[in-house]
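K.L.:
Quick one: sequence plus predicted model below, questions after.
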Amino acid sequence: MNCDDASRHTTLDDVLRERAEQHPERVALVDPTESRRVWTYGELHERVRRRAATLSVREIRCGDRVVVQLPGSLDLFELLFALFRVGAVPVVVPPGARESVTRSVRGFTGTEAGETSGDIHPDDLALLQLVGDGVGVPRLVPLSHTELLRSLRDRAAIQEAGEHTVHLVAQPELPIGALGLLDWLAVLGAGGRLVLCPGPDPDTAFRVVAGERVTHAALPSRLAALWTEAGAVTAYDLGSLRTLVVGGGAFDERVARRVRPALGCSLRQVFGTVEGLVSWTRPDDGPEASATTQGRPVSAEDELRLVDEEGHDVPPGASGQLLGRGPSLVRSYWRSPEHDACFFTADGFHRTGAVARVTEAGLLVVERGPEIAARTGATGRAVRRTPAPRSRPPRSHTHEGHTELTPGMFPYVMPTPAMLPADHTGWILDPARAALLVLNLQNRFVRALEQEAAPATELLANACRLIDGARAAGVPVIHSVPAGERRAAGPGPVPYARPAGPSAGAEAEAFAAQVEPRAGDTVLTARKTSSSTNCGCPAC
C-alpha cells in the first residue's frame, strides 16, 4: 500500500482516519450517474462516524457479525468502514445471491447483535467473505486485521495504486472474487479514487473513463475482450487509462496482445482466489509475459503445486490441477471442518479448482479458471458458480447406485437446524390429511452418496427423525422404490412385508437399515412412463 509506513496501522479504519486527517479535501468516491455524487475522504470519514454512532445505538458491538449484501456503492463503503470502526465483522455476501443462501449465512454466523465469535477472538477477525453459492453450510473465508491489511498492500502493488490513481469499479454487482472488494479497498487505502461505474459494457464504461479521467480498471477476461474490440473504434478519449488488470481465468493470448494497441494502456494479468492466492505479472516481466502468463505469486513464500487427478505432482511443463499454500492464503474456512477436508489437502494446500501449468521461467499459465458457469438472475446480475473440487479423485467407472436419477455430484454439507427458515405459516398437522413420502432410500443409492463424500449419515439421521415423528403423530409413512426393484406383485400400493429370504441383489436393493419400513407402512413403486414405449393406448 502506498502510504507512509502502512505497517503501523492495525485496522483499515486506522488507514481511513489518517487519510481523512492528512488530505480531507481529496476525492475518495465518485458516483457518476446523472446526479453525480462525490465524497472526499473528509466527507467519507464524517459519514462513517455518524453511521458508526447509529450502529452503536442499534447495539452493534465489537465482535458482532453483520451480513452485508450490497453492490459496490457509496452506501457499501460507508457501512463497511462504520462496521470496522465499531469493531464488528462484515460478512460479505454477493447482492445477487439467492435468499436461501443468505438465510443460511445468517443462521450459520449468528448475525444477531450481541453474539461474538467463539473460536476466533473478536479483536482478530476483521472480515468474512462468502465463496460459492451452494447448499448446506456456507464456505466463509476469514481474514484477520493483519491479513486484511497485508492483502490490501499486495493488491495495491499489483495495480500500482497511489494517491493519483482513479480506479473504475466496473462490476459493482460482484464484490467478491479475484477482482472485487479487496481491490477497491486497496485503492482507498492507497489514497486513490474509486469511480462507481453504472455498467461494465464499453458504451457505458468508456463514457465514464473519458469523463472521470480513469487511470486504472480491473476486468474479467470476457469483458476485457469486449473492451479491446470496442476500444479500437471508439470515439471516446481513453488517453487517461494507464493500466488494465485482467483476471478471473485464462485470457486469450491473441486478445491480450491487442490490449495496448486498442486501449493504449499496459496489461497486468492476475489469477486470484477469495482464499488469498494472488499471482500476477510484474512490470519487469516484460510485455511477452504479460500477454501469455499470470505471472508469479505475490509472496515469494507462496507455494504452487500442479497435480493430476490422483493427487500426484505432474511433470515440469505439464498441466495439472492448481494447488496453493503460503502466507497469502487462508489455512481453513470459518468453522467449516467439512469444507476444509474437501478444499484443503492434509498438508495445507488449497485446491483452487483451476487447471494450469508453469513455464520454464516459473510463470503461471492458467488454462481453465475455477468459474465454470454463470447464471443471471431476474435482476440481470451475474452470479458465478464455482463447483467444489472433489475430496477424492474421480473414478472412471460408474458407482453402484448411479442411474440417470443419481448423477455424479460434488461434496456438500448438510444444513444445520439453525439455518432452516422459521415457520410463519401457522399450519397445524392433521394426520388424517397428511402423509410422509420417503423416496429411494435403498442401500445402493445411499452407497453412491457415500462414495461421493455426500453427507449420507446426516441424511439418514434426519430421515429417521422425520419418520419417527410421523409415526408418533399417526401420519402414514409411504416408502417409494424405483420400478424394477424389490416389491410385492400387483399394481398400486401394498402393505410392507419384510422378504422371507435372500434374492439376487437383495442387499443392494434393500432399504437402508436406519429407515427400514415397519409393519403398517406402505411401499409404492415409482414408475416412469417413457414416451417411446408402447403403452397399449390407441395412439400407440
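P.N.:
Yes, it's here. Residues are numbered from 1 along each chain as shown.
K.L.:
okay, CA-based contacts and neighbour counts for the rest of this
P.N.:
Will do.
K.L.:
I'd like the next helix or strand past whatever helix or strand H45 lives in.
P.N.:
Element membership for H45 (DSSP states H and E) is helix 41-57. Tracing the chain past helix 41-57, the next element assigned as helix or strand by DSSP H and E is strand 65-68.
K.L.:
Summarise which helices and strands the next helix-or-strand element following that next one is packed against.
P.N.:
Beyond strand 65-68 on the C-terminal side, the first helix or strand identified by DSSP H and E is helix 74-86. On a contact count with 3 or more Cα pairs under 8 Å, 6 or more residues apart in numbering; DSSP states H and E, helix 74-86 meets helix 12-22, helix 41-57, strand 89-92.
K.L.:
which of these is buried the deepest?
P.N.:
For the helices and strands packed on helix 74-86, the largest average neighbour count (mean count of other Cα atoms under 10 Å) is found in strand 89-92, namely a mean of 26.
K.L.:
can you list contacts of that strand?
P.N.:
Contacts with strand 89-92, where a contact means Cα atoms under 8 Å, 6 or more residues apart in numbering, come from 62-69, 80, 83-84, 125-130, 176.
K.L.:
Show me what secondary structure element comes after that strand.
P.N.:
helix 99-109.
K.L.:
Who are the packing partners of that following helix?
P.N.:
strand 65-68.
K.L.:
Any idea how far the strand it packs on is from the middle of the chain?
P.N.:
Counting by Cα atoms, centre = their mean, to the nearest Å, strand 65-68 is centred 16 Å from the centre of its parent chain.
K.L.:
got it, and stretch 156-172?
P.N.:
Distance, centroid of stretch 156-172 to centroid of chain: 23 Å (Cα atoms, centre = their mean).
K.L.:
end-to-end on it?
P.N.:
18 Å (Cα to Cα, to the nearest Å).
K.L.:
ok, now stretch 302-319?
P.N.:
First residue to last in stretch 302-319 (Cα to Cα) measures 19 Å.
K.L.:
on that earlier part again, L194 is nearest to which of the helices and strands packed on helix 74-86?
P.N.:
helix 41-57 (11.3 Å; Cα to Cα).
K.L.:
the inter-axis angle of that closest one versus helix 74-86?
P.N.:
Relative orientation of helix 41-57 and helix 74-86, computed by axes from the mean of the first three to the mean of the last three Cα atoms, to 10 degrees: 60 degrees.
K.L.:
Name the SS class of the nearest residue to G369 once chain neighbours are set aside, please.
P.N.:
Nearest residue to G369 in three dimensions, chain neighbours excluded: G249, at 4.1 Å (Cα to Cα, 6 or more residues apart in numbering). What DSSP: H, G, I helix; E, B strand; the rest coil gives for G249 is coil.
K.L.:
measure G249 to A300 for me?
P.N.:
Counting by Cα to Cα - G249 and A300 are separated by 21 Å.
K.L.:
Those two: which is more packed in?
P.N.:
G249 (26 against 10; other Cα atoms under 10 Å).
K.L.:
contacting residues for the more buried one?
P.N.:
P220, S221, F271, A354, V366, E367, R368, G369, P370, E371.
K.L.:
Quick check: strands, which of those are part of them?
P.N.:
P220, F271, A354, V366, E367, R368 (DSSP state E).
K.L.:
next, the one to line up against it:
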Amino acid sequence: MSASVQGYVATELARGGYQNVHDLLAQACAKHPQRAAFSCGDDHLTYAELGSLADAFARYLRHHAGLQPGDRLALQLPNSLQYPIAVFGALKAGLVIVNTNPQYTAAEARHQFRDSGARAILVLDRLLPLVRAVQADTELEHVMLTSVDDLQRPIHEGSEAGTQRFMQALRLGAESPPLEREAGLDRLALLQYTGGTTGVSKGAMLSHRNLLANVLQTIELFDKPGLLEPEKDVRIAPLPLYHIMAFATNCLSSVGMGLHTVFIRDGRNLDETIAAMQRYPFSLLSGINTLFVGLMNHPEFRSIDFSHLKWATSGGAPLSSEVGRRWQALTGAPIREGFGLTEASPVVATGTQLSPYREGYIGQALIETELRTVDDEGNDVAPEMPGELWLRGPQVMRGYWQRPDETAKVLTPEGWLKTGDIALLDAAGFVKIVDRKKDMILVSGFNVFPNEIEDVLMQHPSVRECVAVGVPDARKGEAVKVFVSLKDDAADEQALLEHCRQYLTGYKMPSYLELRDELPKTAVGKLLRRQLRDEARGSAG
C-alpha cells in the first residue's frame, strides 16, 4: 500500500471551493490573467482570453443550442486551442465531454456516438463527411465545425446545411445572458472510451470529483520548493488531447498549475515537435517511448537547448530503461515514467526529478492512492513478487457507461479497481509494471513477460522498436516471437538473437524473430501488441 493522507483530496476540494472542473480555469484567470495559457502553431491564448472564450461557448451551448446539463458533447479534434475552449466551456455548462479520435473509421465513430448518446459534436470541418455517414444512426442533432486556423482566420458563416461554425457560436455566446457554472462534484464530466486494444471500447464514467481529485493529487506531487514556477514554466505537449493522459495532464493539470502549454498539432510530425522545442525555452515535456526514440534519432535533436528542461514525463506505454538512460545522457534531464489508466482519471503513480527513484520502477503512488498486488484468488502477494495490481483512490471511475456487468468485473464492492496489469511493489511503495496480465507468455510452465525481452532488445544500438508476443508451440505450450524494426543495417536476425542470448535465460529466448520496416501503432503512438500477437498466432495456426 502506498503512503497516503486520508482525506487530503476532500480537504483540498473544500478549501478551494471546487464544484466543477471549470473552477480550475476560474482560479487561473484570477491568479495570472495575462499569463500565456496555451499555444499551438502561431496561435496563443492568455488565461483571461481562454476564460472569456470558454464562457462564450458555455452560453452558446445552453442559450442557443438548447443543450442541458448531462447532455453529451463529442469532441473530434486534433490538438488545437479550440480544444480547451470547448472543454472548459462545455463543463461550465454542465455537459459531458466525449473525447473522440479524429482518425476513427466510420464504424468506430458510430459505435462511440451511439453508445454515448451524444447530442452534439464539435468536429474538424474536413471530417464532416464521416459525421454525415453515421449521423442517421446516432442521436447527433447539433454539428459544430471548426478549421485548424479558425482563431487566426475565423469563419463565421458556413455553407453546410444543418451545421454551425464554431467561431459564430462563440460570437453568439458572447452576446447571450451570463451563465453560472453548473455545480456538483458528483456530476458526470467525461465519458472517456478505452482504446479498444484490449477488447470492446467502453466509456469510463469520470465525474468532476474524479478529475479534480487527480489534478489535486498531481499538484501535491509538484508542490515542492523550486520544482515548478507557474509564471515561467513551459510544457511541450505532443500527445493528442483525445487521449486521457494528455487530456488530464496537458489540459486540466496544466491549467490547475498555471503553466504555459504548447500543443503540437500532430505528435507524429517530429519536425513540428522539434521546431516547438527550438522556439520555446521549455522546462517540461510529456511524451511516449516511441516519441522519445524518434526525437533522439532526429538530425536536429542536438541543436535544441535543453538547459531549461527539468524532466520529461513518459506515459501511455512502458518506457524502455535503455531509452531513459540515453535520453538523460543526451539532454542532462531525466525521464520520469508515469502509470495510469483511463479508469483512474488517469494518473496513479509518477515522479519528478526530485522524487525518490529506482531504475526500472515507475515511482510511488500519488497521495491518497492505495496500491496492492494480488494473486488469482485476490490474496495479497509478497513484496517484489508479481501479482495483479489493484488500486483504490478518489480518482477511480464510477464505472462503465451503461455496462454494469463490465463494471462488476473490474470494481470490487470495497472500491478496488482491478487494473489487469502485472506489477511488483517493493516495501517503499515503488511500483513496477511487468506486463498486461493477458500479455504474459507461458513457456513450458514459466511466466515470460514481453517487456523484459523488449528491454533487452532495445539495448542493441541497431534496434528502433520491438514487440514480443506469445505463439502456440506444440512442445512448450507457447513460444516467444519478436517483431523488430531497425535504425540501420548493421544487424541481422542472427546478431539480434546472439544479443538476446547474452541477457536472457533459455526459456525466455525468442524462438522466432521477424524484421519489419515499421511496426503498427495506434494514433497515440502505442505499439499494437494485440494486432501483432493475433497475426503471429494466426500464422502459427
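P.N.:
Good, I have the coordinates. All values reported here derive from a predicted model rather than from experimental measurement.
K.L.:
Fetch the TM-score of the aligned pair.
P.N.:
Put the two chains on top of each other and the TM-score (TM-score structural alignment, normalised by the length of the first structure) is 0.61; 377 aligned residues with a Cα RMSD of 3.7 Å.
K.L.:
which outside residues touch the longest helix that the second structure contains?
P.N.:
If you go by DSSP state H, the second structure has its longest helix at helix 208-222. Under the criterion Cα under 8 Å, 6+ apart, residues 9, 12-13, 19-21, 184-189, 228, 248-249, 252-253, 256-257, 344-347, 351-352, 366-368, 394-397 lie in contact with helix 208-222 of the second structure.
K.L.:
Of those, which belong to helices?
P.N.:
V9, E12, L13, G256, M257.
K.L.:
Could you identify the most distant pair in those residues?
P.N.:
Among these, V9 and M257 lie farthest apart (Cα to Cα), at 15.9 Å.
K.L.:
now the strands: where do they sit in the stretch 351-500 of the first structure?
P.N.:
Ranges of strands in the stretch 351-500 of the first structure, per DSSP state E, counting those that start in this stretch, are 364-368, 373-376, 382-385, 436-439, 477-482, 494-495.
K.L.:
how about the next helix or strand after the last one, aligned to which bit of the second structure?
P.N.:
Beyond strand 494-495 of the first structure on the C-terminal side, the first helix or strand identified by DSSP H and E is helix 506-509. Under TM-score structural alignment, there is no match for helix 506-509 of the first structure anywhere in the second structure.
K.L.:
Tell me the buried residues in helix 506-509 of the first structure?
P.N.:
A508, E509 (16 or more other Cα atoms under 10 Å).
K.L.:
Please compute how far it lies from its chain's middle.
P.N.:
39 Å.
K.L.:
now for it, which elements pack on it?
P.N.:
Checking 3+ Cα pairs under 8 Å, 6+ apart, helix 506-509 of the first structure ends up next to helix 443-451.
K.L.:
Which residue range of the second structure does the helix it packs on align onto?
P.N.:
Under TM-score structural alignment, there's no match for helix 443-451 of the first structure.
K.L.:
For that helix, which residues meet the burial criterion?
P.N.:
N443, R444, F445, V446, R447, A448, L449.
K.L.:
ok, which pair from the residues you listed is furthest apart?
P.N.:
N443 and L449 (9.9 Å).
K.L.:
tell me the strands in the stretch 351-500 of the second structure, going along the chain?
P.N.:
363-365, 370-374, 387-392, 399-400, 417-425, 430-436, 441-443, 446-448, 463-473, 477-486.
K.L.:
want to try a markdown table for those, with distance to E493 of the second structure and mean neighbour count as columns?
P.N.:
Formatted as a markdown table, these follow (distance: least, Cα to Cα, whole Å; neighbours: other Cα atoms under 10 Å):
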| stretch | distance to E493 of the second structure | mean neighbour count |
| --- | --- | --- |
| strand 363-365 | 35 | 26 |
| strand 370-374 | 37 | 22 |
| strand 387-392 | 33 | 24 |
| strand 399-400 | 44 | 22 |
| strand 417-425 | 30 | 22 |
| strand 430-436 | 25 | 22 |
| strand 441-443 | 21 | 21 |
| strand 446-448 | 21 | 16 |
| strand 463-473 | 11 | 22 |
| strand 477-486 | 9 | 21 |
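K.L.:
export those to a markdown table and tack on distance to F306 of the second structure?
P.N.:
Compiled in a markdown table, those are given as follows (distance: least, Cα to Cα, whole Å):
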| stretch | distance to F306 of the second structure |
| --- | --- |
| strand 363-365 | 24 |
| strand 370-374 | 35 |
| strand 387-392 | 36 |
| strand 399-400 | 42 |
| strand 417-425 | 33 |
| strand 430-436 | 28 |
| strand 441-443 | 40 |
| strand 446-448 | 38 |
| strand 463-473 | 23 |
| strand 477-486 | 27 |
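K.L.:
Out of these, flag the one nearest L145 of the second structure.
P.N.:
strand 399-400 (29.1 Å).
K.L.:
Show me how far the closest one is from its chain's centre.
P.N.:
Going by Cα atoms, centre = their mean, where strand 399-400 of the second structure is centred and where its chain is centred differ by 18 Å.
K.L.:
Which part of the first structure matches it?
P.N.:
Using TM-score structural alignment, strand 399-400 of the second structure pairs with 332-333 in the first structure.
K.L.:
what's the matching stretch in contact with?
P.N.:
R139, L140, V141, P142, H339, D340, F344.
K.L.:
Let's see that with 10 Å instead.
P.N.:
Contact with stretch 332-333 of the first structure is made by 128-131, 138-143, 275, 339-341, 343-344, 348-350, as judged by Cα atoms under 10 Å, 6 or more residues apart in numbering.
K.L.:
Among these, which are located in helices?
P.N.:
H339, D340, A341, F343.
K.L.:
For the first one, give its distance to Q451 of the first structure.
P.N.:
Spelled out, that is H339 of the first structure. For H339 of the first structure relative to Q451 of the first structure (Cα to Cα), the value is 16 Å.
K.L.:
what do you get for the last one?
P.N.:
When distances are taken as Cα to Cα, F343 of the first structure and Q451 of the first structure turn out to be 17 Å apart.
K.L.:
G286 of the first structure now?
P.N.:
Applying Cα to Cα to G286 of the first structure and Q451 of the first structure gives a distance of 47 Å.
K.L.:
So what touches stretch 288-296 of the second structure?
P.N.:
Residues from elsewhere that reach stretch 288-296 of the second structure (Cα under 10 Å, 6+ apart): 238-239, 267-271, 273-274, 286, 297-298, 301-302, 312-321, 323-324, 326-327, 330-331, 335, 337, 464-465, 521, 524-527.
K.L.:
just the buried members of the residues you listed?
P.N.:
Looks like the contacts of stretch 288-296 of the second structure have 238-239, 267-268, 270-271, 273-274, 286, 301, 312-321, 323-324, 326-327, 331, 335, 337, 464-465, 524-527 buried, using 16+ other Cα under 10 Å.
K.L.:
what residue of the second structure matches up with L223 of the first structure?
P.N.:
L223 of the first structure maps onto L291 in the second structure, by TM-score structural alignment.
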